[in-house]
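Engineer: Fold the following.
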Amino acid sequence: MNLPVGYLIGLGSNIAPAQNIPAMLAGLLDIHPRLMVSRIVRTAPKGIDSPHDFLNAVVFLPVDMPADELKQRTNAIEAKLGRDRSRPDKKLIDRTADIDLLLRTEPGQRDERLDQIESYLLPRAKEMFDYIAGRPTPAVTPGTQIETVMLDGCTLGQTPATIDRDDRAGLIRVIEQR
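Structural biologist: Okay, the predicted model is just below:
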């Protein structure tokens, strides 16, 4: 598979996720006006004691910038949404926004690097690799709970999608879903 340069990014929220996932996507669209987003799934908390499920997705952001620069920008999105990264227990508590750089993609890269990704995000990451490559996306595993969110009047989450921010019209559009 010949992947473009960019990053696979994991998104998660278990505090008002129906509002915070779209807000994270909007923040990423400020970094690059086009991105691809996986299905959005509900997952039980991993590594934290919480009654609140997460909504999770994987995004492909086609940017060629150093990882540390992108991480600073994604941390700013998290902070804007109320995440306090200075807390020593930040990995063990509920969160409004969690944006993780999972993998930098390069031309000629193959799927085997995906095994570095957390198990709860791995199906969505594989889904993004297939979507980027134009291959059919696999059916969801039985028991997977697919969710939808609204972003600027567009429904996202049921299928992988490409979204675009059109600055001239001031709109966010879904330009492809499959």
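Engineer: alpha carbons only for contacts and neighbour counts from here, please
Structural biologist: Fine.
Engineer: where along this structure do the helices fall?
Structural biologist: Taking DSSP state H as the test, the helices found in the chain are 17-31, 67-80, 122-133.
Engineer: list the buried ones in the longest one?
Structural biologist: Neighbour-count burial for helix 17-31, with 16 or more other Cα atoms under 10 Å as criterion, is recorded at 17-18, 20-29, 31.
Engineer: Could you figure out how far it is turned away from helix 67-80?
Structural biologist: 140 degrees (axes from the mean of the first three to the mean of the last three Cα atoms, to 10 degrees).
Engineer: cool, the shortest one as well?
Structural biologist: Between the axes of helix 122-133 and helix 67-80, defined by the same axes, to 10 degrees, the angle is 120 degrees.
Engineer: mind listing what's buried in helix 122-133?
Structural biologist: Leu122, Pro123, Arg124, Ala125, Lys126, Glu127, Met128, Phe129, Asp130, Tyr131, Ile132.
Engineer: coming back round to it: which one of the helices of the chain lies closest to Ser38?
Structural biologist: Of all those, helix 122-133 sits nearest to Ser38, with 5.9 Å by Cα to Cα.
Engineer: can you put the helices of the chain in CSV and add distance to Thr144?
Structural biologist: As requested, the helices of the chain are exported to CSV (distance: least, Cα to Cα, whole Å):
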stretch, distance to Thr144
helix 17-31, 17
helix 67-80, 26
helix 122-133, 10
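Engineer: hmm, back to that, in a markdown table, list the buried residues of helix 122-133 along with distance to Val58.
Structural biologist: Shown next, in a markdown table, are those (distance: Cα to Cα, whole Å):
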| residue | distance to Val58 |
| --- | --- |
| Leu122 | 9 |
| Pro123 | 9 |
| Arg124 | 6 |
| Ala125 | 6 |
| Lys126 | 9 |
| Glu127 | 9 |
| Met128 | 7 |
| Phe129 | 10 |
| Asp130 | 12 |
| Tyr131 | 11 |
| Ile132 | 12 |
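Engineer: Following up with a second sequence; could you model it the same way so I can compare the two?
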Amino acid sequence: MRSRVYLGLGSNCAGSIQHILAAFKLLQAELDDCLLSPLYRSKAMYIEDQPDFTNAVVTGLTDRTPEALLDHTQAIEAQLGRDRSREQPKGPRTMDIDILLFGDRCQSIARLEIPHPGMLERAFVLQPLVDLAPDLVDPVQHRKYKMLLAELAGQRLEKIQVGETTAAGKVLWKR
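Structural biologist: This is a model prediction of the structure:
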């Protein structure tokens, strides 16, 4: 059974925009109807003495299980230079891919919690999610994400203009 998934992408190492776009290209090979949100720059939340993050959300359709998709996204992270054995938790990273939503599932296993447990407190997740799906409803709180985003108005985001185009020559987004 195919499920619509939403993945949060983040990077705060040199070339972060290129890392996000490279991850998107790799995810396009895996997900059908794959779309990328606008990119946003935000301050690091937990360890503030590090570079700003570039964030986006990707959505698409998959036949994989949540666990198989997690394995695949972690392989993409490694391919783009992430070494979990050497990084500081919540510290700088070349690529972080989080499974935010997986259809309407709510599940918690040792390696994965869906919906992602921190997403409702992060404007850098909710804004690009709302850009892709403005009427999407949280499966736990049963409220639209755009309403939840409004509660995070104090978190500053900067929209990044990237002139990336699709194969059809259409600009994915503009500032």
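Engineer: sorry, back to before: closest one to Pro4 of structure 1 among the helices of structure 1?
Structural biologist: The nearest among those, by Cα to Cα, is helix 122-133 at 8.4 Å.
Engineer: Could you tell me which other helices and strands the closest one packs against?
Structural biologist: With contacts taken as 3 or more Cα pairs under 8 Å, 6 or more residues apart in numbering; DSSP states H and E, helix 122-133 of structure 1 sits against strand 54-61.
Engineer: What residues in structure 2 pair up with the strand it packs on?
Structural biologist: Aligned by TM-score structural alignment, strand 54-61 of structure 1 corresponds to residues 53-60 of structure 2.
Engineer: Neighbours of Tyr7 of structure 1, how many?
Structural biologist: For Tyr7 of structure 1, the count of nearby residues is 22 (other Cα atoms under 10 Å).
Engineer: wait, it sits on Leu61?
Structural biologist: Yes. Assessed by Cα atoms under 8 Å, Tyr7 of structure 1 is found in contact with Leu61 at 5.3 Å.
Engineer: hang on, the earlier thing: closest one to Pro51 of structure 1 among the helices of structure 1?
Structural biologist: Short answer: helix 17-31, nearest of the helices of structure 1 by Cα to Cα, at 13.8 Å.
Engineer: for the closest one, packing partners?
Structural biologist: Against helix 17-31 of structure 1 (3+ Cα pairs under 8 Å, 6+ apart) you get strand 6-13, strand 54-61, helix 67-80, strand 149-151.
Engineer: Turn those into JSON lines, columns for distance to Pro142 of structure 1.
Structural biologist: Output for these, formatted as JSON lines (distance: least, Cα to Cα, whole Å):
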{"stretch": "strand 6-13", "distance to Pro142 of structure 1": "21"}
{"stretch": "strand 54-61", "distance to Pro142 of structure 1": "17"}
{"stretch": "helix 67-80", "distance to Pro142 of structure 1": "31"}
{"stretch": "strand 149-151", "distance to Pro142 of structure 1": "21"}
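Engineer: what about these, which gets the closest to Val140 of structure 1?
Structural biologist: strand 54-61 (13.3 Å).
Engineer: Run through who's touching that closest one.
Structural biologist: By Cα atoms under 8 Å, 6 or more residues apart in numbering, the surrounding residues in contact with strand 54-61 of structure 1 are 6-15, 17-18, 21, 28, 32, 34-45, 121, 124-125, 128, 147.
Engineer: any idea of the angle that strand forms with strand 6-13?
Structural biologist: Using the same axes, to 10 degrees: strand 54-61 of structure 1 against strand 6-13 is 160 degrees.
Engineer: circling back to that earlier point, narrow the contacts of strand 54-61 of structure 1 to those that are buried.
Structural biologist: Buried among the contacts of strand 54-61 of structure 1 (16+ other Cα under 10 Å): 6-15, 17-18, 21, 28, 34-43, 45, 121, 124-125, 128, 147.
Engineer: In contact with the nearest residue to Asp63 of structure 2 once chain neighbours are set aside, which residues?
Structural biologist: With sequence-adjacent residues excluded and distances taken as Cα to Cα, 6 or more residues apart in numbering, Asp63 of structure 2 is closest to Arg2, at 4.7 Å. By Cα under 8 Å, 6+ apart, the residues touching Arg2 of structure 2 are Leu61, Thr62, Asp63, Arg64.
Engineer: Quick one: buried ones out of the residues you listed?
Structural biologist: Buried among the contacts of Arg2 of structure 2 by 16+ other Cα under 10 Å: Leu61, Thr62.
Engineer: Now go through the contacts of Arg2 of structure 2 and say which are in strands.
Structural biologist: Mapping those onto strands (DSSP state E) picks out Leu61, Thr62.
Engineer: May I see the contacts of Arg2 of structure 2 arranged in TSV, with distance to Met95 of structure 2 as well?
Structural biologist: Output for the contacts of Arg2 of structure 2, formatted as TSV (distance: Cα to Cα, whole Å):
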residue	distance to Met95 of structure 2
Leu61	21
Thr62	21
Asp63	23
Arg64	21
